[in-house]
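Enquirer: Provided below are the primary sequence and the corresponding predicted coordinates.
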Amino acid sequence: MNSFSFTTTKTLINEAGSLQALAAHCQSLGIQRPLIVTDQGIVGAGLLSKLETVIEASTLKHAVYADVIADPPESIVLAALDAAKQHNADGVIGFGGGSSMDTAKLIALLANSDEQLSDIYGVDQVKGTRLPLILIPTTAGTGSEVTAVAIITTGETTKAGVVSPVLLPDVALLDAELTLGLPAHVTAATGIDAMVHAIEAFTSAHKKNPYSDMLAKEALRLMGDNIVTAVKDGSNLEARQNMLLGACMAGQAFANAPVAAVHALAYPLGGHFHIPHGLSNSLVLPHVLRFNASAATPLYAELCDVLLPSNGCDSEGEKTDALIGYLEDLINTVGLPATLKEAGVSEESLTTLASDAMLQQRLLVNNPREVSESDALAIYQAAF
């Protein structure tokens, strides 16, 4: 029996319409002056007005910071922090995708601490405590509502993470009514992202454990059963709620058994070509799985049985091939680009991408097979 620890969000509410209880959750946490951290896409989609209607029906006095952007730079975090201080916020609500939730995590910490952002990058560098924090995802992808990580852009093409259990929120609300208007391409990319979280958690070389395995498998089952419906019929509330729960469970899995080479090779694509994170993962996923197959075939075979329970394969190798084929077909079915070239990546950039991927050692060490720079280049070439 392997020893392990498992941490996650204290309270998780999985219910369509659960946004309506937001004010009560704030009050139970002692929040009277929340700062809502979100982005202009949420404002434009009319979702922020739904949240504000709930808040304004209560005695809470709220302020809004709505300028979070994808892959938020340090300047966004500092601007949101200033908004929290000006409002004298006593709690934070992160509302949106992973970027808004990651920013909200850091604001809840920095607004309650003398620590500087530059001092807390890395694992367990946080010394202080945070304000009460509620996270509400509007995409079924990142699982940020149950992860102890916030990722920030630190340079033109580089990112850094703050990793601490202090960042886990008090409450996560999974309300699929907030995802009904999500465009099909966003539903597809974030859904594949969540499936990658589950696959990499299940095959992680470090901290793999029975709880994460259980969550990863159920996450994959939920998402495999519902992603095509959610993409093709975005108004299907049951499929949307199942995707939210699946993404959350995948988040819980990889928060405790960390992701690996798919993410390591995806990050440079986002940094250099501003490809959305979920799509970056999707572009390299089949090729990383083929590379890993020699080391992870028994585990991939188990996941094949989850996604394709009637696969008819006789051997673990056949099941691994079937799993990779299924994922390639799924990427095509949900309408995502299948190659780096289709996504606008230049062939001459591949060597730079491979070099940058090697900077992600915190992820690469979790891969079931060691990845060299020449291996990374070969994977990018296969994906091109």
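Expert: Ah, there it is. Numbers count the residues shown, from 1 in each chain.
Enquirer: C-alpha only now, for contacts and for neighbours.
Expert: Fine.
Enquirer: Next, find the distance separating residue 96 from residue 178.
Expert: Residue 96 sits at a distance of 9 Å from residue 178 (criterion: Cα to Cα, to the nearest Å).
Enquirer: ugh, wrong one, residue 19
Expert: Distance, residue 19 to residue 178, by Cα to Cα: 9 Å.
Enquirer: wait, residue 117 sits on residue 109?
Expert: No: using Cα atoms under 8 Å, residue 117 is not in contact with residue 109, being 9.7 Å away.
Enquirer: neighbour count winner among those two?
Expert: Neighbour comparison, residue 117 and residue 109: the larger count goes to residue 109, with 25 against 17 (by other Cα atoms under 10 Å).
Enquirer: thought the more buried one was touching residue 130?
Expert: Yes: using Cα under 8 Å, residue 109 is in contact with residue 130, at 4.0 Å.
Enquirer: Quickly list what's touching both of those two.
Expert: Common contacts of residue 109 and residue 130 (Cα atoms under 8 Å, 6 or more residues apart in numbering): 166, 167.
Enquirer: List the contacts of residue 204.
Expert: For residue 204, the contacting residues are 257, 258, 259, 260, 366, 367, 368, by Cα under 8 Å, 6+ apart.
Enquirer: which among those residues gets closest to residue 9?
Expert: residue 257 (15.4 Å; Cα to Cα).
Enquirer: Surely the closest one and residue 214 touch.
Expert: No: the criterion here is Cα under 8 Å, and residue 257 misses it with residue 214 at 11.6 Å.
Enquirer: how close does the residue most central in space within the chain sit to residue 223?
Expert: Here the mean C-alpha position of the chain is nearest to the C-alpha of residue 142 (Cα atoms, centre = their mean), at a distance of 1.7 Å. According to Cα to Cα, residue 142 and residue 223 sit 13 Å apart.
Enquirer: follow-up on the earlier one: settle it for me: which of residue 257 and residue 214 has more neighbours?
Expert: Neighbours per residue, other Cα under 10 Å: of residue 257 and residue 214, the larger number sits with residue 257, 29 against 15.
Enquirer: put this beside the first:
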Amino acid sequence: MSQFIFETAPKIVCAQGAANGLGELAQQLGISHLYLVTDRFLLDAGLLTGALASLDAAGIRATVFADVQADPPEASVQAAVEQAIAAGVDGVAGFGGGSSMDTAKLVALLAKTPQALPGIYGVGLARGPRLPLIQVPTTAGTGSEVTAISILTTPSNEKKGVVSPLLYPDVALLDSLLTLGLPPRVTAMTGVDAMVHAIEAYTTRHKKNPLSDALALRALTMLYDNIRIVIRDGNDARAREAMLLGSLFAGMAFANAPVGAVHALAYPLGGHYHLPHGLTNALVLLPVLEFNHPAAAKLYGELARAILPGQHFSDDDEAAGAFIGAMRALVAEMPFEQDLKSAGVPEGDLEMLAKDAMNVQRLLVNNPREVTYEDALAMYRAVY
């Protein structure tokens, strides 16, 4: 019999135009002064206009922090926390991609229960309570709106995570209209990121369970079937919503069945060169799939049958090969850099990257196959 624990956000709202109901949702949570965490681009582009109008109509004050940085540095998060405390807010909303939502999680926590960031990196070290929290994703990728982890960049350029059930939001609000303006490159990077979440959740060595499996399979199918559509036509609202839901399902899956070597190898690339997280995952995905093939053939075969339903395979190994081939073909079509050299990574840094990847044991232990330093270095070289 299966024994598992599955956690996620208690309320998920999905509707076109749902962001225009942010004021009502904030009212339901007892918020009178909301701290909106976002980035300057989204604010200047007017994506928050409807949400801000709904807050005003509901009589809720809004203070906007629009200085979120990609791969949020500790100092940026601390500045947001200090501003939130000074403003006297009683609720937080993350509005944007993973960096905005990860920042919002920690603002909601630290503005209510102050504690030093270096002391809470890891699993279950954070203390509560936190302020009420609403998450509004504007990309279909990170799934951060339904995960209990916030990833920051330390002063030494390491990417570290705060992992705690306290970071699950009260409400995840999905409005596909917010994603219509995403350019093809961002759409591609975030979409592949979400696919990696589904793949790694399905093949994880720890905490894999029937719910995470069902969500990961559904997520991967939706993402695989729609990513090419939204690259060709970014205004296809139906496909955009499918991508957003796929990202959500993948987030729910990997929040409970944690990711592995793809993320472990991607983190040093983001930490040192500030490359987008979706791009770093995409760059190392294929070498990790090839490396894992001997240990994960059965699971990769199951993924192949999900995304390639019309094909028949003689055994799991053939199916796994077809799955890796399908992912290789998809990534090759995406409008982003295809190797580390093109992404600006110096070849002389590969050994340093492999050493840094080996420090991400929190994730490497979940990989279907044990990874050594030599393995990590070979995978970086394979995609240089």
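Expert: Yep, it's here. On a predicted model such as this, the values are computed, not experimentally measured, just so you know.
Enquirer: Overlap in contacts, residue 96 and residue 178 of structure 1.
Expert: With contacts defined as Cα under 8 Å, 6+ apart, the residues adjacent to both residue 96 of structure 1 and residue 178 are residue 138.
Enquirer: What remains of the contacts of residue 204 of structure 1 if I keep only buried residues?
Expert: The neighbour count (16 or more other Cα atoms under 10 Å) marks 257, 258, 259, 260, 366, 367, 368 as buried among those.
Enquirer: Quick check: neighbours shared by residue 142 and residue 223 of structure 1?
Expert: Taking Cα under 8 Å, 6+ apart as the contact rule, residue 142 of structure 1 and residue 223 both touch residue 247.
Enquirer: what's near enough to touch the closest residue to residue 29 of structure 2 other than its chain neighbours?
Expert: Distances taken as Cα to Cα, 6 or more residues apart in numbering put residue 132 closest to residue 29 of structure 2, at 6.7 Å, once the chain neighbours are dropped. Residues counted as contacts of residue 132 of structure 2 (Cα under 8 Å, 6+ apart) are 29, 31, 90, 91, 92, 108, 169, 170.
Enquirer: Give me the subset of those lying in strands.
Expert: Among these, the ones falling in strands (DSSP state E) are 91, 92.
Enquirer: and of the contacts of residue 132 of structure 2, the nearest to residue 318 of structure 2?
Expert: residue 169 (41.2 Å).
Enquirer: How much space separates the closest one from residue 287 of structure 2?
Expert: Counting by Cα to Cα, the gap from residue 169 of structure 2 to residue 287 of structure 2 is 34 Å.
Enquirer: Which positions in the top helix by length along structure 2 come out as buried?
Expert: In structure 2, assigned by DSSP state H, the helix with the most residues is helix 277-307. Neighbour-count burial for helix 277-307 of structure 2, counted by 16+ other Cα under 10 Å, picks out 277-289, 291-293, 296-307.
Enquirer: can you check stretch 97-106 of structure 2 too?
Expert: Applying 16+ other Cα under 10 Å to stretch 97-106 of structure 2 flags 97, 98, 99, 100, 101, 102, 103, 104, 105, 106 as buried.
Enquirer: Contact partners for the first one?
Expert: So that's residue 97 of structure 2. By Cα under 8 Å, 6+ apart, the neighbours of residue 97 of structure 2 are 137, 138, 139, 142.
Enquirer: so residue 240 of structure 1 touches residue 233, yeah?
Expert: No: counting by Cα under 8 Å, residue 240 of structure 1 does not reach residue 233; the two are 9.4 Å apart.
Enquirer: more neighbours, the two?
Expert: residue 240 (30 against 14).
Enquirer: what range in structure 2 does stretch 51-63 of structure 1 sit on?
Expert: Mapping stretch 51-63 of structure 1 onto structure 2 (TM-score structural alignment) gives residues 51-63.
Enquirer: That should have said stretch 121-130 of structure 1, apologies.
Expert: Stretch 121-130 of structure 1 maps onto residues 121-130 of structure 2, going by TM-score structural alignment.
Enquirer: end-to-end on that stretch?
Expert: Stretch 121-130 of structure 2: ends 17 Å apart by Cα to Cα.
Enquirer: Show me what counts as buried in it.
Expert: 121, 126, 128, 130.
Enquirer: Please name the nearest non-neighbouring residue to the first one.
Expert: By the measure of Cα to Cα, 6+ apart, the closest residue to residue 121 of structure 2 outside its immediate chain neighbours is residue 162, 4.6 Å from it.
Enquirer: Please work out how many residues are found near residue 21 of structure 1.
Expert: 12.
Enquirer: residues near the closest residue to it other than its chain neighbours, how many?
Expert: Nearest non-adjacent residue to residue 21 of structure 1, counting by Cα to Cα, 6+ apart: residue 54, 8.0 Å away. The number of residues packed near residue 54 of structure 1 is 16, by other Cα under 10 Å.
Enquirer: Could you verify that residue 54 of structure 1 is part of a helix?
Expert: Yes: assessed with DSSP: H, G, I helix; E, B strand; the rest coil, residue 54 of structure 1 lies in a helix.
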